[in-house]
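# Give the three-dimensional model of this entry:
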Amino acid sequence: MDLTIQSIQFHLYRFAFREPFQTALGILSHREGFVIEIRDRQNRIGLGEAAPLVGFGMESLAETEEVLRGLQKSLVNAEIQSLKDIKKLLKTCDRTPAAKHGIELALLNLLAQSQELTLSQLLANSCSGEVRVQVPVNAVMGAIAPDLAANKAQSYIEQGYRCLKIKVGTQDFELDLRRVAAVRSQVGNDIQIRIDANQGWSVAEAIANLKRLEFLHIEYVEQPVAAADLEGMAEVRRSQSIPIAADESVNNLAQLQRVIQTQAADIIILKPMVLGGILTAHHAALIALQFGLDVVVTTTIDGAIARQAAFDLAASLPIQRACGLATEHLLAAYQERI
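Coordinates of the predicted model:
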């Protein structure tokens, strides 16, 4: 197998949201990042995507570009034969997770091609060897008006979704409660509903609010309190019945270990772009599963290349919960190349 890097190219893209997407962290109007193309001497092409997202402990877009320009020069003529080679080449990029994700993904896609495998098969071969053909996914909606949320939920159900994720954690909990209640009333009890507070509550607020939400049969709540407050999140977990999912609290493997040690969560949300790549996310998933936690793979509302990679990751893992991979409908259909 001859896999020697010949060239690295990348370009900036920007997607507009079809409508402003409101979370407890703010309103998103567009998503931007870089598409990366790595070509080897056999003229094979591996695609990657690097798209930092504000509020998730990631680097800026300018910092992503700076790292990509450096790697564009330093990786030419590098030889790759295994996953270990990819890890070694990118070991200095941990402080810029989006850039690392993008280059790593392009290299993984090249390595998979060279071995005549899909990315999911390449990942699965490092553990169970089993790949799922289908991965259940959730639909997601922002912190919108209750009547609009109910209508959107009905539309999602008609499209075949069986799991809905609703943003909460805004400054108006009564509105959050009405939003979730309206969706539950619209879809009935056979549909799973999960909520995402994006660190929007204090510990006391989270306990009180979640107790009021219990009657709506919530699958789990993502990140009810500040990411760094693991003791507080553990208290929330002990004080009410809705399972807790750690999201922003898990930006790296060290943070995952702290979540496990403090018993702060029942479920771990893994975002490959935030974690610095598919390989780190895969390793994190195996650690979480080993300690009895459930795993959900999600995107950071990325473009098609990163979404496909997140699907491949989920398909390579022995996990059952719906994953957050169906986000393409949130973005405009066209891609603006800059």
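# From here on, just use CA atoms for contacts and neighbour counts.
Fine.
# Count residues in the vicinity of the nearest residue to residue 173 once chain neighbours are set aside, would you?
Sequence neighbours aside, residue 209 is the residue nearest to residue 173 in space, at 7.5 Å (criterion: Cα to Cα, 6 or more residues apart in numbering). Residue 209 has 19 neighbours, counted by other Cα atoms under 10 Å.
# For residue 209, what is the enclosing helix or strand?
helix 203-213 (DSSP states H and E).
# in that helix, what counts as buried?
For helix 203-213, a neighbour-count test (16 or more other Cα atoms under 10 Å) marks 203, 205-207, 209-210, 213 as buried.
# how about the strands in the stretch 101-250 of the chain?
Counting by DSSP state E, counting those that start in this stretch, the stretch 101-250 of the chain has strands at residues 139-141, 163-167, 192-196, 218-222, 244-246.
# Please give the structure of this sequence too, so both can be compared:
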Amino acid sequence: MIEPFSLPLASPLDTAAGTITEREGFLLRTRDGLGEATPLPGWTESHEDCRNALEAADAALPDWQAALDACTDAPAARHAVSLAHLDAASRVERQPLYRFLGDDARVDDVPVNATVGDSSVDDTVESAREAVDAGFDCVKVKVGARDVEDDVERVRAVRDAVHDDVELRADANAAWSADEANYALDELAGVVSYVEQPLPKSDLDGHAALREHDVGVAVDETLTEHSVRDVLAAEAADVVVLKPMALGGVDRAREAALTAREAGVAAVVTTTIDAVVARTAAVHLAASLPGVPACGLATADLLDADLGPDPAPVESGRISVPQEPGTLPGEVRP
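As a prediction, the model looks like this:
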């Protein structure tokens, strides 16, 4: 059964495809499993294409492979189908999803980063301090919306304002030219651990060249055009940022994470501002990866409403991992 939903954002979100004010998606309910498809312009298929793929998948059930095949060109729809399948299977095994994906080791929580948006130097510093006071020891600062010199000043001001134990990251969302990225990475050496998506997503060679700096290079949007294996072959990243919704499912995202780790490249799990079902599945994915770095999973407060209670709250920079069988505890399943 396919159930559409629409959730308002707490504040508008600017994307490459325009500004959005709500997250529209679908719940997929099967006999024993629950999945979520929440397409995002610029990252996945359109809302209409997602619905069409889900309808074809739903008609193919209970043949799971046929249902997955119906979503070949629709990653958000495939996310819902694969998650419903994993949710059902982990419930049969009476295991939380992360243990079903990984091993039997119990994981109570995983580290998460705070995200500080684009604003003035003073406001950026204040937001970073508030995050650190709340217990976050990793802060990601959004850059790329203003002159690169101004962004460098903002990030340096945050570095001066918080203690050295706080990891800083910068996320340019593919906004810089090669010259701007080279300048920024020179200036931010010793200030940030890595810069996320400094260049346009198609530019593997450019990202590879940036790795000559003393700052890590992470790719995010790039993974909507290139596979992790392509990124590794091009030696284009020190870190891959994995969004299960955009990659077509928790299963695909975990395979990408393991492939990257085997090559010595770190993997960070984040979301596309998903509702509670997909967001909690991403928490399980992170928990299935021992020693995972701080992940971009503290996104529940970006929604003004959700499909149900949040079983994975954030406290002191760590997000709780549900321990009941499946993805969500039975009493909070929407």
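# now what about the TM-score between them?
TM-score of the superposed chains, computed with TM-score structural alignment, normalised by the length of the second structure, equals 0.86; 308 aligned residues with a Cα RMSD of 2.1 Å.
# picking up where we left off before, now the buried residues of helix 203-213 of the first structure as CSV including distance to residue 61 of the first structure?
Formatted as CSV, the buried residues of helix 203-213 of the first structure follow (distance: Cα to Cα, whole Å):
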residue, distance to residue 61 of the first structure
203, 33
205, 34
206, 33
207, 36
209, 36
210, 36
213, 38
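# Can you tell me how far the equivalent of residue 91 of the first structure over in the second structure is from residue 243 of the second structure?
In the second structure, the residue matched to residue 91 of the first structure (TM-score structural alignment) is residue 69. Look at residue 69 of the second structure and residue 243 of the second structure: by Cα to Cα, to the nearest Å, they are 20 Å apart.
# Please identify which of those two sits among more neighbours.
Set residue 69 of the second structure next to residue 243 and count neighbours by other Cα under 10 Å: residue 243 wins out with 25 against 16.
# returning to what we had before: contact partners for the match of residue 91 of the first structure?
residue 57 (Cα atoms under 8 Å, 6 or more residues apart in numbering).
# Just give me the match in the first structure for residue 145 of the second structure.
Looking across to the first structure (by TM-score structural alignment), residue 145 of the second structure lines up with residue 170.
# okay but its match is in contact with residue 26, surely?
No - taking contacts as Cα atoms under 8 Å, residue 170 of the first structure lies outside contact range of residue 26: 9.3 Å.
# Those two: which is more packed in?
residue 170 (20 against 13).
# Make a markdown table out of the strands of the stretch 101-250 of the first structure and add distance to residue 289 of the first structure and mean neighbour count.
Shown next, in a markdown table, are the strands of the stretch 101-250 of the first structure (distance: least, Cα to Cα, whole Å; neighbours: other Cα atoms under 10 Å):
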| stretch | distance to residue 289 of the first structure | mean neighbour count |
| --- | --- | --- |
| strand 139-141 | 24 | 23 |
| strand 163-167 | 22 | 23 |
| strand 192-196 | 20 | 22 |
| strand 218-222 | 17 | 22 |
| strand 244-246 | 14 | 26 |
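# could you redo these as TSV and give each row distance to residue 38 of the first structure?
Below are the strands of the stretch 101-250 of the first structure laid out as TSV (distance: least, Cα to Cα, whole Å):
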stretch	distance to residue 38 of the first structure
strand 139-141	32
strand 163-167	35
strand 192-196	36
strand 218-222	36
strand 244-246	34
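# which residue packs closest to the match of residue 145 of the second structure, ignoring adjacent ones?
residue 24 (5.1 Å).
# Just give me the neighbour total for the aligned partner of residue 188 of the first structure in the second structure.
Aligning on TM-score structural alignment places residue 188 of the first structure opposite residue 163 in the second structure. If you count neighbours by other Cα under 10 Å, residue 163 of the second structure ends up with 12.
# list the contacts for residue 163 of the second structure?
Contacts of residue 163 of the second structure (Cα under 8 Å, 6+ apart): none.
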